[in-house]
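> structural data only, the sequence is not supplied:
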């Protein structure tokens, strides 16, 4: 269960906290066993040996510890923050997700009925456009990895972002901007538009860094009840080279269990010069609302990878 704490007690400050301020401590623990032929260069990832898995491509997610807070300023205005660090359960090291100690999230925000402004390092708008419809919950092994989540990476540092309130019963948009001084002398913009209402979700995400090709991803999902289908099309670039392709899959739910089949096919791949068909089979079983076990096989760019693990959210 998420534990609501008094904000200033968590931060080690004075105990005279305002009654309308609060801080929540939360996290994820995820570990398992498996074999990774295609890794991402982190500890115990890509050795092609059966081994303990944590913070790897074949974990459902990275273990993490975070703290977020909110203060009601009155008149519908609120302010808050979120700091989050990653953990490797192999030996307890920090997994910063490309940043420092708080590399997963380090931002503050101000919001009201006019929308929300976020300032700092966080998941980018294009990532959220994929997360809106992707079938595995954006697991580390998601099929969307082949196209860099359509974003050239899931997070932006030094980002100024604005998200609209919800319009027309399910429509939102978000735009982010990073100045050239904060991004190796190359300014970047990032945006999404997401529609989510009832069984239908559809989105588009686009971002561009100066002097690089445009990243984009479009996709959607429809929920029939026990069965849902999803599909998308994406382009991601590395300098002047790009990779693009489509994704298609479905999830069947049987009570506490679910089975997901997902695949992607390149329509153009200048990174390797070879078009790949990637596939994913994932099974989950919920032990509670916060804990589930999972088994997954992932065919990725002609490599075979599999994992068996357990994830606990708190």
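On my side now, so go ahead. This structure is a prediction, so every number in the text was calculated from the model and none was measured.

> C-alpha only now, for contacts and for neighbours.
Noted.

> count residues in the vicinity of the nearest residue to residue 269 once chain neighbours are set aside, would you?
Nearest residue to residue 269, sequence neighbours excluded (Cα to Cα, 6 or more residues apart in numbering): residue 243, at 4.3 Å. Neighbour count for residue 243, taken as other Cα atoms under 10 Å: 23.

> so which bits of the one helix or strand residue 243 maps to are buried?
Here residue 243 is covered by strand 241-254, with elements defined by DSSP states H and E. By neighbour count on 16 or more other Cα atoms under 10 Å, the buried set for strand 241-254 is 242, 243, 244, 245, 246, 247, 248, 249, 250, 251, 252, 253.

> give me the residues contacting it.
By Cα atoms under 8 Å, 6 or more residues apart in numbering, the residues outside strand 241-254 that reach it are 135, 143-144, 147, 213, 226-237, 258-271.

> who are the contact partners of the most centrally placed residue in the chain?
Centroid-nearest residue in the chain: residue 138, 5.3 Å away (criterion: Cα atoms, centre = their mean). Shown in contact with residue 138 (Cα under 8 Å, 6+ apart): residue 131.

> please compare the first structure with the one that follows:
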């Protein structure tokens, strides 16, 4: 009888230790798959020729959010401290290919760090402060997604233009709704400490119906050996002649400032923000300054059905040889979306985006190019309509 009691006690003790051990650490598989049908007019044909135009209709992945899968984990170290990690890989569900470069298995995020009651410190490939603090009050960084990005997505509000390699990042704890943080990304290049480094800082506030954020990010050039803070070139997109002249230089400096807020009244949320992107380089006698002003709103008609709209005005000033002349380009972008939740994890959507470009850039008319779409318009106008399904797991 005693032996049986002792055996039961030992088995119970072992089981309790095993339960406690498993409760102290966890690993979660998560992801998102987004695909749909997309129509775009005035597409350059062949791509980049700028001489012929045609419409394009087909299937695309990542219409609202880029598809991804990942692993995140945490281990309780005691005393309120945890070890954490995240590994996240992007992919194109339309053809199964990976996103983020052929050598980037976890091209979206890959970091490890420590979390405590004061905040979190992480090391690896991570988002910058503009994405973290200004993105949550924008349409592209929340419900609108990929095609609602500002022209060129130069301010990177949705985090899809670039992530920071070799970065050390701090995010504070939540102090009654107030959070702040910053990051520094090393160039990892001998003799060129500042050649391709990047750094950012931001502050956010979220309490009740009010949400606000402000941030700054600076990246210094691109590194041809692919070892810097931002690999594969600087985060620019060539969709106007001035951008073409500055997009591929190795010493390009890009600085992004921004601030914005949103407010909810019942089922209605409306917001606005301003961002400025400055591009300049030592090897090019010129610079580009973009100012974006966005207003957005979303209304939940029912718990399952919501509609949203956003308007962005972008003013780009391109300067060459010390004179600006008529190098002023204006962009008007309108977006409308409706989303219906089939469940907590699956929804269907339909949206349309219109972009209008006007002005002159080095004597040429600018072309429109909706963010997230790979081919520029053949004119100053472009219309995109998409509908699809998104599933989270």
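Yep, it's here. Everything numeric here is computed off the predicted structure, so don't read it as measured data.

> TM value for the aligned chains?
Between these two chains, after superposing, the TM-score reads 0.84 (TM-score structural alignment, normalised by the length of the first structure); 290 aligned residues with a Cα RMSD of 2.7 Å.

> if we can go back for a sec, if I look at the residue nearest to the centre of the first structure, how far off is residue 300 of the first structure?
Note on residue 138 of the first structure: its distance to residue 300 of the first structure, by Cα to Cα, to the nearest Å, is 16 Å.

> ok so, going back, what stretch of the second structure does the strand holding residue 243 of the first structure fall on?
Mapping strand 241-254 of the first structure onto the second structure (TM-score structural alignment) gives residues 288-301.

> ok, back up a step: can you classify the residue nearest to the centre of the first structure by secondary structure?
Of the three states, residue 138 of the first structure takes coil according to DSSP: H, G, I helix; E, B strand; the rest coil.

> now it: how far from residue 149 of the first structure?
As for residue 138 of the first structure, its distance to residue 149 of the first structure is 9 Å (criterion: Cα to Cα).

> what's the local residue count around the equivalent of residue 344 of the second structure over in the first structure?
Using TM-score structural alignment, the equivalent of residue 344 of the second structure in the first structure is residue 289. Number of residues near residue 289 of the first structure (other Cα under 10 Å) recorded here: 10.

> does residue 289 of the first structure lie in a helix or a strand, and which?
Element membership for residue 289 of the first structure, per DSSP H and E: none, as it lies in no helix or strand.

> same thing with residue 3 of the second structure?
Short version, using DSSP H and E: residue 3 of the second structure is in helix 2-24.

> chain center to that helix: distance?
Remark: helix 2-24 of the second structure is offset 48 Å from the chain centroid, using Cα atoms, centre = their mean, to the nearest Å.

> so which residues make contact with it?
75, 76, 77.

> same thing with stretch 120-128 of the first structure?
Contact with stretch 120-128 of the first structure is made by 103-108, 149-151, 154-160, 174-176, 190-192, 204-207, 216-217, as judged by Cα under 8 Å, 6+ apart.

> that older thread, superposed on the second structure, where does the strand holding residue 243 of the first structure end up, distance-wise?
For strand 241-254 of the first structure, the mean deviation from the second structure after alignment is 1.1 Å (mean Cα distance after the TM-score superposition for the first structure).

> of the contacts of helix 2-24 of the second structure, just the buried ones, PyMOL syntax please.
Entered in PyMOL, the line below selects the buried ones among the contacts of helix 2-24 of the second structure, by 16+ other Cα under 10 Å:
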select buried, resi 75+76
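
> closest one of the contacts of helix 2-24 of the second structure to residue 384 of the second structure?
The closest of the contacts of helix 2-24 of the second structure to residue 384 of the second structure turns out to be residue 75 (Cα to Cα; 45.0 Å).

> I'd say the closest one and residue 82 touch.
Yes - Residue 75 of the second structure lies in contact with residue 82 (Cα atoms under 8 Å); the separation is 5.4 Å.

> all helices of the first structure, in order?
Using DSSP state H, the helices assigned to the first structure run over residues 7-11, 125-131.

> including distance to residue 186 of the first structure and mean neighbour count, could those helices go into a markdown table?
Listed next are the helices of the first structure as a markdown table, based on distance: least, Cα to Cα, whole Å; neighbours: other Cα atoms under 10 Å:
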| stretch | distance to residue 186 of the first structure | mean neighbour count |
| --- | --- | --- |
| helix 7-11 | 36 | 16 |
| helix 125-131 | 18 | 26 |
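
> for those helices, which one sits closest to residue 38 of the first structure?
Of the helices of the first structure, nearest to residue 38 of the first structure by Cα to Cα is helix 125-131, at 22.2 Å.

> the closest one vs the second structure, average distance?
Mean for helix 125-131 of the first structure is 1.5 Å (mean Cα distance after the TM-score superposition for the first structure).

> can you spell out the matching residue range in the second structure for that helix?
Under TM-score structural alignment, the alignment places helix 125-131 of the first structure onto residues 129-135 of the second structure.

> cool, stretch 73-82 of the first structure as well?
With TM-score structural alignment as the criterion, stretch 73-82 of the first structure aligns to 77-86.

> end-to-end on that stretch?
End-to-end for stretch 77-86 of the second structure, by Cα to Cα: 17 Å.

> residues in contact with it?
Here stretch 77-86 of the second structure has contacts from 24, 70-76, 109-117, using Cα under 8 Å, 6+ apart.

> weed out the non-buried ones from those.
Among the contacts of stretch 77-86 of the second structure, the ones that count as buried by 16+ other Cα under 10 Å are 70, 72-76, 109-116.

> mind putting the residues you listed into JSON lines with distance to residue 30 of the second structure?
Formatted as JSON lines, those follow (distance: Cα to Cα, whole Å):
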{"residue": "70", "distance to residue 30 of the second structure": "5"}
{"residue": "72", "distance to residue 30 of the second structure": "8"}
{"residue": "73", "distance to residue 30 of the second structure": "11"}
{"residue": "74", "distance to residue 30 of the second structure": "14"}
{"residue": "75", "distance to residue 30 of the second structure": "18"}
{"residue": "76", "distance to residue 30 of the second structure": "20"}
{"residue": "109", "distance to residue 30 of the second structure": "13"}
{"residue": "110", "distance to residue 30 of the second structure": "14"}
{"residue": "111", "distance to residue 30 of the second structure": "16"}
{"residue": "112", "distance to residue 30 of the second structure": "17"}
{"residue": "113", "distance to residue 30 of the second structure": "19"}
{"residue": "114", "distance to residue 30 of the second structure": "21"}
{"residue": "115", "distance to residue 30 of the second structure": "20"}
{"residue": "116", "distance to residue 30 of the second structure": "23"}
